[in-house]
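In: pasting the structure only:
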């Protein structure tokens, strides 16, 4: 079936999300490894994705670890430097899909207020036809409920949805619902998948 809508993850699909890289640039890889071993910053971020307030969650964690407080607060204070750079070819493909009339949705593990801030920094985050943000939905991928919520809201059959995500477990959960899927490893392979799906021509998929 030719997809009737394309669903994008955001982190590492449209925006690079490699917090360790930023911390390495600021405090060095050895000290960063010590920090990440002492404080589970990714678990902190998962609480934000599940609905926790962005600033409060980060600052509360910093208060619990005073020896790392300054560095932990960077997760909020310097977030835009952690969530960078843009993946331009993926953004171009998104826009070309929409220009052809293909609905494009976002399904992302992202804090509610963090996403609202990201929309002020990345204009393309305002270009989706539908937004499914875990912090607003109070459930994160790969929980089956989030995929059901998308289906019920958009009203499209699962088999008509084409979803790309960089995390294999999120792709597997969507496939279990009957969605068409693509494990994102880079924009070139994604462009090829869109051509194969009949959504873009070779010319349209070329940067």
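Out: Everything's here; your move. Bear in mind that the values here come from a model prediction, so they are computed numbers and not experimental data.

In: C-alpha from now on. contacts and neighbour counts both.
Out: OK.

In: my guess is residue 82 contacts residue 75. True?
Out: Yes: when contacts are counted by C-alpha atoms under 8 Å, residue 82 is listed as touching residue 75 (7.4 Å).

In: the two: who's more crowded?
Out: Taking other C-alpha atoms under 10 Å, residue 82 and residue 75 do not tie; residue 75 has more neighbours (23 against 20).

In: ok, that one - contacts?
Out: For residue 75, the contact set (C-alpha atoms under 8 Å, 6 or more residues apart in numbering) comprises 58, 82.

In: got it, and residue 1?
Out: 159-160 are the contacts of residue 1 under C-alpha under 8 Å, 6+ apart.

In: separation between it and residue 8?
Out: 19 Å (C-alpha to C-alpha, to the nearest Å).

In: likewise for residue 39?
Out: To residue 8, residue 39 is 30 Å away according to C-alpha to C-alpha.

In: tell me which of these two has more neighbours.
Out: Comparing residue 39 with residue 8 by other C-alpha under 10 Å, the one with more neighbours is residue 8, at 25 against 17.

In: ok, second structure coming up, stack it against the first:
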């Protein structure tokens, strides 16, 4: 089936998301390792991505873990530094697809408040034809319901959707529904896939 829309994950596809790297740099690798071992930070982040209020989740986690209040405050106040830098080649591919007339969607696990923080920093986040953000939908990947929502809202059958994501579980869930998929391991491979699919010329994919 011909690709009718290209669906981008955001974190680690368009913007690097490496909280451990941020904390290694700011508080040192040893303290950072202790922090990530002591606090279920990725689970905390999943709650935000599922629609809970960012500041409320952080405040609750601080109350439960007062010894880590300084580090959790850094997570709250300097969140944008963890969601950086931009993966420039991926953004060029997004824009090249749109110039070529292909609908481009976002399907991302992202909190409502954190997405609002990111939008002014990364103007390309406003360039999608449709955005499916987990915080707004209150469903996170890889739950089947979020993929079903994309299908129903877009009116595109699964085989007409090409989805790029950096996580194996998210790709597997899309595969199970019959989507075309690409596991993101860098923008060069993604560019090659877009050329193979006939969506971009080699020149446009640079």
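Out: Looks like it came in fine. Every value quoted in this text rests on a predicted model; they were computed, and no experiment measured them.

In: fetch the TM-score of the aligned pair.
Out: With the length set by TM-score structural alignment, normalised by the length of the second structure, the two chains reach a TM-score of 0.98; 206 aligned residues with a C-alpha RMSD of 0.7 Å.

In: secondary structure class for residue 131 of the second structure?
Out: Put simply, residue 131 of the second structure is strand when judged by DSSP: H, G, I helix; E, B strand; the rest coil.

In: now it. Nearest residue, chain neighbours left out?
Out: Sequence neighbours aside, residue 106 is the residue nearest to residue 131 of the second structure in space, at 4.6 Å (criterion: C-alpha to C-alpha, 6 or more residues apart in numbering).

In: quick check: what element follows the helix or strand containing that neighbour along the chain?
Out: Using DSSP states H and E, residue 106 of the second structure falls within strand 104-108. Downstream of strand 104-108 of the second structure, the first helix or strand assigned by DSSP H and E is helix 112-121.

In: that following helix vs the first structure - mean distance after superposition?
Out: Helix 112-121 of the second structure, aligned to the first structure and superposed, deviates on average by 1.3 Å (mean C-alpha distance after the TM-score superposition for the first structure).

In: now do the buried residues in stretch 96-116 of the second structure.
Out: Residues of stretch 96-116 of the second structure classed as buried: 96-98, 102-115 (neighbour count, 16 or more other C-alpha atoms under 10 Å).

In: which other residues reach it?
Out: 4-11, 46, 48-54, 79, 94, 128-136, 140-141, 199-200, 204-205.

In: what about the residues you listed, which are in strands?
Out: Under the assignment DSSP state E, the contacts of stretch 96-116 of the second structure contribute 5-8, 130-133 to strands.

In: now those residues in a markdown table, with distance to residue 63 of the second structure?
Out: Output for these, formatted as a markdown table (distance: C-alpha to C-alpha, whole Å):
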| residue | distance to residue 63 of the second structure |
| --- | --- |
| 5 | 44 |
| 6 | 42 |
| 7 | 38 |
| 8 | 36 |
| 130 | 37 |
| 131 | 34 |
| 132 | 32 |
| 133 | 28 |
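
In: of those residues, closest to residue 155 of the second structure?
Out: Using C-alpha to C-alpha, residue 5 is the member of these that lies nearest residue 155 of the second structure, at 10.6 Å.

In: you'd agree residue 181 of the second structure is up against residue 164?
Out: Yes: using C-alpha under 8 Å, residue 181 of the second structure is in contact with residue 164, at 5.9 Å.
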